[in-house]
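>>> Predicted coordinates and the sequence they were generated for:
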Amino acid sequence: MLYVSAVTILLAVIVWLMPKNMQRRDIYILWISVSFVEIIVDVTLGSPVFGLYYFAGEDKVSPEALGLKLIMAPLFGVIYFNYMPKRFLRFLPYWLIWAAFSTFFEWTTVYFGYLTYKNWNLWYSALFYFAAMPLMRWHYFYIKHEE
């Protein structure tokens, strides 16, 4: 839990200091959207029904893990959306890099004991990230407020 807490603090500092290419209301909407998707996916797949993985050494989602999920995933999302290229051809390498980075970061959470796989493996996550990134891009351009 210490590793993920440290990463969350670092992400908060990065997001606070980075130049923003988005409007505050877009950040707000994306924060809620990313939190919602993160919680629904993890509570569903980590539930006793599926039991594919769990967090923080517990078979259920603890309040501490839930709190971190409500902060950490949206912070990654703000960075992802803030620097995401508008043109699709430029988005392709960005997409692949973020999918690879997300998979690597998930591996580090497994390594440091925050995430424990039961009936899941890292390749499933890589496929999920590969599919989710373009969907997130579509969602961003759908909700984005023009200046």
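The structure has been received and is ready for your questions. Numbering: from 1, shown residues only.

>>> Going by C-alpha atoms from here, please, whenever you check contacts or count neighbours.
Fine.

>>> what about the strands in the protein?
53-55, 115-117 (DSSP state E).

>>> now the ones you listed in a markdown table, with mean neighbour count and distance to residue 95?
Supplementary listing: the strands of the chain in a markdown table, determined by neighbours: other C-alpha atoms under 10 Å; distance: least, C-alpha to C-alpha, whole Å:
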| stretch | mean neighbour count | distance to residue 95 |
| --- | --- | --- |
| strand 53-55 | 22 | 25 |
| strand 115-117 | 19 | 24 |
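
>>> Reformat the ones you listed as a markdown table; add distance to residue 76.
What follows is those, written out as a markdown table (distance: least, C-alpha to C-alpha, whole Å):
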| stretch | distance to residue 76 |
| --- | --- |
| strand 53-55 | 18 |
| strand 115-117 | 17 |
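
>>> Quick one, which of the ones you listed gets closest to residue 38.
strand 53-55 (12.9 Å; C-alpha to C-alpha).

>>> second one coming, line it up with the first:
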Amino acid sequence: MVYIFTISSLVINILIILLVPIKLTRQDIYITWMFVTLNVLAADLFFGDVFDLYDLIDPGPQTYDLFVQMTLPATFGILYLNFMPKNKKSFIYYLLFWVIFSSLYELLSSYFGYVVYKGWKLWWTPIYFLITCLITRWHFYFARNKNTGH
């Protein structure tokens, strides 16, 4: 069931990306893909492996889980940035939507057996997603600014 859930999620996200107008450049998509993937791998290594707060499917590294981590979260990141409003008031509601959506998606992932909680507190999830969404937004604007670093 976990494989159907994760592959279905990936297929749905890819279809949305292919069927809706994408405002992001190929460079934006590439940078977002790498940034989100690096953050997911680092967070899961830190929280899941070092602190042993959860497993993804089964304990220990797995090829299938690596595939999921390198694809699925990045597609969510692309969708998040593609539709992100520039207006700060609108962004607050948008951010709230994504934090709630991501938290519910994680719960659904747990239901289907992708995330197996061992010590993770559910109230940490929205805090994690709030921070992650804000950092991703900051990184997006940082990467787009041509005058950074020089």
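Done, it's in. Small disclaimer: the values here were computed from a predicted structure and weren't measured.

>>> Just name whatever secondary elements the longest helix seen in the first structure is in contact with.
Longest helix of the first structure, by residue count under DSSP state H: helix 88-111. Where contact means 3 or more C-alpha pairs under 8 Å, 6 or more residues apart in numbering; DSSP states H and E, helix 88-111 of the first structure is packed against strand 115-117, helix 122-143.

>>> Out of the ones you listed, which is closest to residue 33 of the first structure?
Nearest of those to residue 33 of the first structure, taken as C-alpha to C-alpha: helix 122-143 at 9.2 Å.

>>> Which parts of that closest one count as buried, going by neighbours?
Neighbour counts using 16 or more other C-alpha atoms under 10 Å place 125, 126, 129, 130, 133, 136, 137, 140 of helix 122-143 of the first structure among the buried residues.

>>> my guess is the last one meets residue 81, correct?
Spelled out, that is residue 140 of the first structure. Yes. Assessed by C-alpha atoms under 8 Å, residue 140 of the first structure is found in contact with residue 81 at 7.5 Å.

>>> how close does the aligned residue in the first structure for residue 88 of the second structure get to residue 94 of the first structure?
In the first structure, the residue paired with residue 88 of the second structure is residue 88, using TM-score structural alignment. Residue 88 of the first structure is 10 Å from residue 94 of the first structure, where distance means C-alpha to C-alpha, to the nearest Å.

>>> quick one: contacts for the residue nearest to residue 75 of the second structure when sequence neighbours are not counted?
Once flanking residues are discounted, residue 75 of the second structure sits nearest to residue 13: 6.1 Å by C-alpha to C-alpha, 6 or more residues apart in numbering. Shown in contact with residue 13 of the second structure (C-alpha atoms under 8 Å, 6 or more residues apart in numbering): 72, 75, 76, 79.
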